[in-house]
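In: Provided below for reference: sequence and predicted model.
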Amino acid sequence: MKEAKVTIDRDFSIAETDPRLFGAFVEHLGRCVYGGIYEPGHPTADERGFRRDVLELVRELAPTIIRYPGGNFVSGYNWEDGVGPVENRPRRLDLAWMSTEPNTFGTNEFMDWCQAADVEPMMAVNLGTRGPDDARRLLEYCNFPGGTELSDLRRAHGWEKPHNVRFWCLGNEMDGPWQMETKTAWEYGRIAAEAAKLMKWIDPSIELAACGSSSRNMPTFGSWEDTVLEHSFDHVEYISLHTYLNNYADDTPAFLASPDLMDSFIEEVVAIADAVAARRHSSKRIMLSFDEWNVWYRTRRKNEGRVKLGWPIAPPILEEIYNMQDALAFGGACISLLNHADRIKSACVAQLVNAIAPIMTETGGPAWRQTIFYPFKDMSTLGRGTVLQTKVDSPTYETTYYDPRGTSELRFPLPAVPYLKVSVVHNHDEDCVTIFALNRSLDESLSMKALVRGFDGLKVREAHQLRSDDLMAINTKDAPDTIKPSPLEGVEIRGEQVQARLAPASWNVIRLEVQKH
């Protein structure tokens, strides 16, 4: 059996996790909205058309903030189409997903849904086909109390009180050629700075995220962030990151190593943001908003998985079915986010329901949890608190991760991937220490010995694992519990040392209670 050692000390921390680290994403894409969170006539629908069964699963998943309405969709979206009497709202062609948008669900319905789900709204503005003035108009509609044309329009539409949206995204993936009205870094940087300026003149309390490059593999990556922040540094608080882990090469060890590239991506963007600050002799630090992340590859590569002919309403697209190995890679990404809590203050798993999502539904039928549901739930419910530094001494393996970019192939050598990937969080309010541990060995158990210093009288409150002998196993409508957590037996505490045997290819959570004397 392989053995890994972890050293943890109460006095050596990374940062407190920001509540917004545990966010998700709802876009007008496929069945995420229509047939997902919103389905009038469904047996569980409330009077507003919100699916109660989905709401129950969302509350269990426990996201804290939801990004809306896109995504690619937002770059062609007229927010005015989605407010006012539903019978007067226009149908539009959505060029992002080649669908027809009925606009029966819009800004105000989303705000009501957020309240029902007990989550904070995160709004994106269209800086593709529209610009700064339209952004400030939407902000005024949402946040200004009353007495102006747009605030009074909201009140006339039935929402007397302002929505008070605090977090705003300045467009989406504006360097992507797939984006409506793609821009150069210089063009976007100027527009983002002007939109931010106008929006903060109306509401100085808001926080803004400028678009980073669409992915680490874009030709624009690096120079894009540098130029955009050079323009917008004084006006924004965040730069965004997007990444989707894949297994195109059908190489499970490389797939499970891919979250380590996510670590590198984060650290590179931090370095770029801090370089901009250094040139300006500024003590301000731009934080990171990882507002799109997930595992996604099956429905991503072929056009038939992304588009249905005939401009349908809410077509079943991007409905990635996640298996056990996807959940393991996903758990690794959760650990990467936690371990960078000092700079990642917001993150959104993309997406929430049906489209590359932890929750699946059948239109008119049931809802169920996908395999990736469980690592996110663990992170969101047990990852609140102070992330502690960890020193990991683990056996390693070598692999190469494959990631396509258009017609070219990118390969990332990973010479020393630790079999154990781990994060540790101390919750002060409950005085608990939670260890999140991923064993990436496919065929051997891993003996983990964690030296936890500075906590007296630890005892195991709860321990569970997510694993299966079949890494291809999935959850379905008819078998929704094929993959679900099971108890992790045999966790022992000997003084300051916690010992556990982690099964091959397993996601593990050990929650330790600090004894009060």
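Out: Here it is on my side, so go on.

In: Please make it C-alpha for all contacts and neighbour counts, starting now.
Out: Will do.

In: ok, now how distant is the closest residue to residue 121 other than its chain neighbours from residue 292?
Out: Nearest residue to residue 121, sequence neighbours excluded (CA to CA, 6 or more residues apart in numbering): residue 66, at 5.2 Å. Residue 66 sits 11 Å away from residue 292, taking CA to CA, to the nearest Å as the criterion.

In: okay, now the one to match up with it:
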Amino acid sequence: MKASTRISQTQQISRIDRRIYGSFIEHMGRAVYEGIYQPNHETSDENGFRQDVLKLVQELSVPIVRYPGGNFLSGYRWEDGIGPKENRPQRLDLAWQSVETNEVGLHEYMHWAQKCGTEVNMAVNLGTRGIDAARNLVEYCNFEGGTYWSDLRKQNGDEKPFAIKTWCLGNEMDGDWQIGHKTAEEYGRLAEETAKAMKWVDDSIELVVCGSSSSTRPTFVDWELTVLDHTYEYVDYLSLHQYYDNKTDNLAEFLAKSEDMDRFIKSVIAICDTMKAKKRSDKTMMLSFDEWNVWYHSNEETAAQKPWTVAPHILEDIYNFEDALLVGSMLITLLKNSDRVKIACLAQLVNVIAPIMTEKNGTAWKQTIFYPYQQASLYGHGQALTTKVDVATYDTNQFKNVPYLDSIAILNDEKNELVIFSVNKHRCEEIVFTVDSDLGLASVIEATEMADYDPKAVNGPNQELVDPRDSLERIVIDGGRVTINTKPLSWNMTRISLN
């Protein structure tokens, strides 16, 4: 099978915001305790953080991490996580029916993020709390000093402000599973007033307002319109959340679900632009896709867990090769919409539906989805180019005209290289993919593929069987054309130096 595209440096989608490769740490399951933090582990530092996990997070080059939730957020008192650890209360976390020790709080998390080299996307509780707690938290984190909350931060060990730029106004407030669930009108008014107060404390911050928790919610569209009607002039991003599964074990249908992600994004863009017209505003609302991933493998194990324990084993999906392929296509989809999607968070980072897994008394290891995420985060920087691929399509029960090949080309002008990501979704046919360009192709820097694996193949501790392999012999440059021979069911990454 053949596929082709023509790219040009004059046909650009957008400069990619690095935060599109963000992730998410929530106080749930073993994401924090036995994940990033475990004082008695052989690799832990003087503050109790696992250095084996830290190393893998650094390998991913995660630019921003959303914290502390998630559903956990809507019952969280941030004040519980400051001050001496021995004085911190243990609380019931109603969201995940577990016990939160508050051993890791705001300062500990900020120090960990600094070691990782990542920014923090902080979230404020608009479920059980509201304006006062949110503005106090901004003052505590970002104000220089001379006030009650900023001086309390100094007393607790951090003289300099944390200077957190990105903030979420609650989490999934449209969902009836959420503590403090609200109607669109209730949430819109609260988010509006909270946003105003937070920016009065620090007008440099950027705010993310809650959109629908999935495109399948019955309130989708109406929720966005009502919330934006209240908040459009006060916030900077509207959030999207979406997870996909393969419960029917239909591989073609599963790999087509990136089409649904694209449709969701474009629908939300249309909603935002409708509100822009209604408001007669000069401002264009950007998007934060701050929860996305594959999620379904662990549902039965999660349901069997005993309630009211610390760090229960919940949502610990073990990802297979076909999951990595869909994650690759979802990354491509985000990049194709990078003119509007500026922030995105793979949910989550460690142990909970995550690319990194840990054993309590053992090692940390890479799941299959680690690799497309890592390669995008490391090399997907610069200008996303319009990449319209001419290729055969297929139909499923849910989707029509699904391209057999997904691809995005990125011009990294700082490194003077072209990066091409592509996914071959065909189960048995190689796709010969030709890319014509005016960029002055010189030579291949690196080419890798994830291919030739059983779709159900998984990695495990000390057994990372599914990973990228060198594929230089499958790349040919001839003048202004590069030909990439993509194997059936493959994720491909090609880096080319430019003249």
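Out: Looks like it came in fine. Quantities reported herein were computed from a predicted structural model and do not represent experimental measurements.

In: Kindly provide the TM-score of these chains.
Out: Scored against TM-score structural alignment, normalised by the length of the second structure, the superposed chains reach a TM-score of 0.99; 498 aligned residues with a CA RMSD of 0.9 Å.

In: Need the overlap of contacts for residue 66 and residue 292 of the first structure.
Out: Taking CA atoms under 8 Å, 6 or more residues apart in numbering as the contact rule, residue 66 of the first structure and residue 292 both touch 25, 348.

In: who's in contact with whichever residue in the first structure pairs up with residue 319 of the second structure?
Out: Residue 319 of the second structure maps onto residue 322 of the first structure when the alignment is built from TM-score structural alignment. Counting by CA under 8 Å, 6+ apart, residue 322 of the first structure touches 370-372, 474-475.

In: Would you indicate which residues of stretch 246-255 of the second structure are buried?
Out: Buried residues in stretch 246-255 of the second structure, counted by 16 or more other CA atoms under 10 Å: 246, 251-255.

In: Sort out for me which of those residues are in strands.
Out: Assigned to strands by DSSP state E, none of those qualify.

In: Export those to TSV and append columns for distance to residue 30 of the second structure.
Out: What follows is those, written out as TSV (distance: CA to CA, whole Å):
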residue	distance to residue 30 of the second structure
246	24
251	30
252	32
253	31
254	28
255	29
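
In: And the helices in the second structure, which stretches?
Out: 51-60, 106-116, 131-142, 148-155, 184-201, 222-231, 251-255, 257-279, 299-303, 321-336, 370-379 (DSSP state H).

In: Deepest-packed of these, please.
Out: helix 321-336 (a mean of 26; mean count of other CA atoms under 10 Å).

In: rewinding a little: of all the helices of the second structure, which lies closest to residue 314 of the second structure?
Out: helix 299-303 (4.6 Å; CA to CA).

In: Distance check, residue 50 of the second structure against residue 360 of the second structure.
Out: With distances taken as CA to CA, residue 50 of the second structure is found 11 Å from residue 360 of the second structure.

In: hey, what's in contact with both of these two?
Out: Common contact partners of residue 50 of the second structure and residue 360 (CA under 8 Å, 6+ apart): residue 41.

In: Tell me which of those two has more neighbours.
Out: Under the criterion of other CA atoms under 10 Å, the comparison of residue 50 of the second structure against residue 360 puts residue 50 first, with 24 against 14.

In: Hmm, the more buried one is touching residue 41, no?
Out: Yes. Between residue 50 of the second structure and residue 41 there is a contact under CA atoms under 8 Å: 6.9 Å.

In: and residue 189 of the first structure, how far is that from residue 53 of the first structure?
Out: Distance, residue 189 of the first structure to residue 53 of the first structure, by CA to CA: 42 Å.

In: Next: residue 477 of the first structure.
Out: Counting by CA to CA, the separation of residue 477 of the first structure from residue 53 of the first structure is 14 Å.

In: With residue 125 of the first structure instead?
Out: Applying CA to CA to residue 125 of the first structure and residue 53 of the first structure gives a distance of 30 Å.

In: And for residue 13 of the first structure?
Out: Taken as CA to CA, the span from residue 13 of the first structure to residue 53 of the first structure is 39 Å.

In: What count of nearby residues applies to the closest residue to residue 25 of the second structure other than its chain neighbours?
Out: Distances taken as CA to CA, 6+ apart put residue 67 closest to residue 25 of the second structure, at 5.5 Å, once the chain neighbours are dropped. Neighbourhood size, residue 67 of the second structure [other CA under 10 Å]: 22.

In: Quick check: residue 67 of the second structure touching residue 24?
Out: Yes. The pair residue 67 of the second structure / residue 24 is scored as a contact, 6.3 Å apart, by CA under 8 Å.

In: can you pick the most crowded of the contacts of residue 322 of the first structure?
Out: residue 371 (31 neighbours).

In: quick one, what contacts the aligned partner of it in the second structure?
Out: Under the alignment (TM-score structural alignment), residue 371 of the first structure maps onto residue 368 of the second structure. Residue 368 of the second structure makes contact with 319-321, 323-324, 355, 458-459, 466-467 under the criterion CA under 8 Å, 6+ apart.

In: again, but for residue 247 of the second structure
Out: For residue 247 of the second structure, counting by CA under 8 Å, 6+ apart, the contacting residues are residue 296.

In: counterpart of it in the first structure?
Out: Alignment note (TM-score structural alignment): residue 247 of the second structure maps to residue 248 of the first structure.
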